[in-house]
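Can you look at this prediction? I've put the sequence above it.
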Amino acid sequence: MGQIAVLDGSRVDATAVDDGGWGLLHRRGRARPALTCPGCDAAVHAVQRQTTRFFRHDRAGSDCPCANESPRHLALKSACATAVRTAGWEALPEHRVGGRVADVLAVPPGSAAGDVGCVSVEIQLSNQPADVTVARTADHARAGSAVLWVVTRPSAVDAPDLPHLVVAGDAPHPVAAPVVVLNAAARVRVDGRELPVPRWRTAGPFPLDRVVAGILSGRLVWTELPRNRAWPSRASWQWVPAAQIPEQQRLSDALGRAEEAASVVTAARRQVHAANILAHAETKRTVTARLLDLLEAAGHRLRWPGDPVEDRSGWYAHGTVVRTVGGPLYVVHPVAGQVRGGARRKLASAVVVVDTAESAARLSAVGVDAVPIHAVRIAPPAS
């Protein structure tokens, strides 16, 4: 099945013939015209299914590529040809472009097939590897033609950066109902925040002929949307109104500058945090050393050879734990901001030692009693 036939040496386009001409081609019996396939010269006859017109080989099982197109492929090809003509361009179905045959070749007004500016519309329904898609696109480009892929799912081309239309409809003859495009005419919306945060929304679906007209006229362009927290996580390439490209760039630049400034602030905060950790570790070492001197002077012995030990579990809110034989449990300089319910209960049964009265006040604010090292008084162990 195909949409081009040859009659008396001339090409006949099933998508362009008017109703009167199609009626003549559709005759049967002796009045039937002698139509042949341009690919294999075999006899074909005119067929119409709903609104899709095409030519079918008289003999089933032909090896001609034209004989293997599905009704769905033919319907979309017919819809694309109609959309191209509605946009004011010439549509040439099944036209050879270099070493390839375009499903529909769109020719600009005042130009001829083969001139620069033509667009090959290729319909791809089955999944196609990305390298095959790229190779086919390159073949058309070498012949001077851009390529617009028409698919029913993005995986059919497997190359998100190549221009393509995702159309809706799973019916055998989708042209019987209006074909709509799902990935066209994205528009920008700006959230009212301190900094304008742009978010792209697909403003469709749109009729196929309207989208094709926008693409051929240059009003719609295939654009990669910026990837950052403000953008949708779905496909980053969409058809965007060309008039919104400057606004997109402005908002993207503003958001980029804001994120760069935020990253500088984050890096500075991390440096401050790292410095605070080092300072806290040094304070713990100093206070622990003074506490050990006081314990030794009072005659206390450490309970375990490994004492003192660092609290790594968080039960003592990451202070330094000092255990003595016959004496209380000491915890040196826990972090007030990390004290929770379990740690608060553990610290309530210990002697919490800090460096200054200010540190003691911070712990007191979270329910932990602490004593500065200069106020620590240690009695000798009971005999």
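Alright, I've got the coordinates.

When you work out contacts or count neighbours from here on, use the C-alpha atoms and nothing else.
Noted.

in the stretch 101-250 of the chain, which spans are helices?
Under the criterion DSSP state H, counting those that start in this stretch, helices of the stretch 101-250 of the chain are mapped to 130-142, 208-217, 245-297.

Burial-wise, tell me which of these comes out on top.
helix 208-217 (a mean of 20; mean count of other CA atoms under 10 Å).

Who are the packing partners of that helix?
With contacts taken as 3 or more CA pairs under 8 Å, 6 or more residues apart in numbering; DSSP states H and E, helix 208-217 sits against helix 71-86, strand 180-181, strand 220-224.

here's the one I want to compare it with:
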Amino acid sequence: MSYIPYGKQDIQQPDIDAVVEVLTSDFLTQGPKVPAFESAVAQKVGAKHALAVNSATSALHIACLALDLGEGDWLWTTPVTFVASANCGLYCGAKVDFVDIDPNTYNISVDALTNKLEKAAKENSLPKVLVVVHLCGQPCEMQAIKALADKYGVKIIEDASHAIGGKYQGDYIGNGFYSDVTVFSFHPVKIITTAEGGMALTNSDELAGKMDSLRSHGITRDPELMTHEPDGSWYYQQVDLGFNYRMTELQAALGLSQLGRLDDYVAKRHTLAERYDGLLKDLPLTCPYQHPDTYSGLHLYVIRLKLDEMSVSHKAVFDSLRAQGVGVNLHYIPVHTQPYYQQFGFEADDFPEAMNYYREAISLPMYPNLTEREQSKVVSALKEALSL
């Protein structure tokens, strides 16, 4: 039986050639490809600074540290995300809380955020950092969120791990119009890949400088940042407690090659989504909603089952699809239900919209080289699963 994964990288000959070129060069790390990749991404999305790292998780971590998140502070994010969006706060010693999702977009609800911020302001427990997640590649309602953040003095990180190539109000995600830092992921199932890797983008010189230092052990060779004159041309100083979060030349070369196909990849995802919409319109499920202010990166195509119109369970449908060779997945198990987060006192029903989503959601295969024949097989398998 052939297997159709939920996501898959597209590696072409130019990508292979770019990596081989680096393998035969003088630099495997800290050479010219990383800054070239950073510059290309920054120029593409309209950001001033881009800092490549070894994962989006690392990018989230150094972004939080650069924003001075620490012990006694709060980080808020959505419960429907990968755990890294919340863990980055814990890495810094901060406390983490969540904001329920909008039932249409599955992103942070502006209404829920408004109410929670009003309450937190009265209780003197406002967050220092809000991590908004562009789930599935659909941008959050950033204009409204930024207005709230400005009102209450909250810093914003856009976790755009799903959203490179997506647009908000006609402009690329990553431009920093509505946030302090934006984070991209280049994991293999994402829109473009560097195998593993991520990037933090900002328009702030200060934040860029901090993140640059933090991704490389907190070490500097800049005399202006040192405590005294350099001992010689070999000299460096550790001025902060940083990490080894650097991206390799191999990864950057692959990313630079893939970046040239970014718009084509996203357009192909939209073509597939439109075809899914048509093929699924008569089934007892909800297809993804597209907010009129956004152009989704469409990393994921998530359906929600209308369980009250069905005689089979969510689990039965999921298991049937897997058994038929369709590699569906579920993005994501709400973070506040994870055993590690239970120690902080969260109850499953603290965020009811997130739990409703979890009970109904299934991610169908979505990647640029998914063929119409394979897509039709997915739909056929889904119909069979629904008729069990």
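Yes, it's here. Because the structure is predicted, anything quoted here is derived from the model rather than measured.

Could you quantify their similarity as a TM-score?
After superposition, the two chains reach a TM-score of 0.23 (TM-score structural alignment, normalised by the length of structure 1), with 131 aligned residues with a CA RMSD of 6.0 Å.

that older thread, in TSV, list the helices of the stretch 101-250 of structure 1 along with distance to residue 201 of structure 1.
Compiled in TSV, these are given as follows (distance: least, CA to CA, whole Å):
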stretch	distance to residue 201 of structure 1
helix 130-142	27
helix 208-217	16
helix 245-297	12
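
Tell me which of these sits nearest to residue 239 of structure 1.
Checking these against residue 239 of structure 1 by CA to CA gives helix 208-217 as the closest, at 8.4 Å.

Setting aside sequence neighbours, what's the nearest residue to residue 62 of structure 2?
Nearest non-adjacent residue to residue 62 of structure 2, counting by CA to CA, 6 or more residues apart in numbering: residue 211, 5.6 Å away.

Same question for residue 321 of structure 1.
residue 331 (4.6 Å).

Show me what secondary structure element comes after the helix or strand hosting the one you found.
In the assignment (DSSP states H and E), residue 331 of structure 1 maps to strand 329-332. The helix or strand immediately downstream of strand 329-332 of structure 1 is helix 341-348, counting by DSSP H and E.

if we can go back for a sec, which of the helices or strands spans the residue nearest to residue 62 of structure 2?
If you go by DSSP H and E, residue 211 of structure 2 is part of helix 205-214.

got the buried residues for that helix?
When neighbours are counted by 16 or more other CA atoms under 10 Å, the buried residues of helix 205-214 of structure 2 are found to be 207, 208, 210, 211, 212, 213, 214.

any idea which helix or strand comes after it?
Criterion used, DSSP H and E; the element after helix 205-214 of structure 2 is strand 219-220.

follow-up on the earlier one: the helix holding residue 211 of structure 2 packs against which elements?
On a contact count with 3+ CA pairs under 8 Å, 6+ apart, helix 205-214 of structure 2 meets strand 49-53, helix 56-66.

what angle sits between the shortest one and helix 56-66?
With axes from the mean of the first three to the mean of the last three CA atoms, to 10 degrees applied, the angle from strand 49-53 of structure 2 to helix 56-66 works out at 130 degrees.

relative to helix 205-214, how tilted is strand 49-53 of structure 2?
20 degrees.

now the last one
The directions of helix 56-66 of structure 2 and helix 205-214 differ by 120 degrees, with the same axes, to 10 degrees as the criterion.

elements contacting helix 56-66 of structure 2?
Packed next to helix 56-66 of structure 2, using 3+ CA pairs under 8 Å, 6+ apart, are helix 84-91, strand 155-159, strand 181-185, strand 198-202, helix 205-214.

which one of these lies closest to residue 53 of structure 2?
Residue 53 of structure 2 lies closest to strand 198-202 among the helices and strands packed on helix 56-66 of structure 2, at 5.2 Å (CA to CA).

Now do that closest one and strand 49-53, the angle between them.
Interaxial angle, strand 198-202 of structure 2 versus strand 49-53 (the same axes, to 10 degrees): 160 degrees.

Buried residues in strand 198-202 of structure 2, which are they?
198, 199, 200, 201, 202.

And the residues you listed, which two are furthest apart?
Of all pairs in those, the most separated under CA to CA is 198 and 202 at 13.7 Å.
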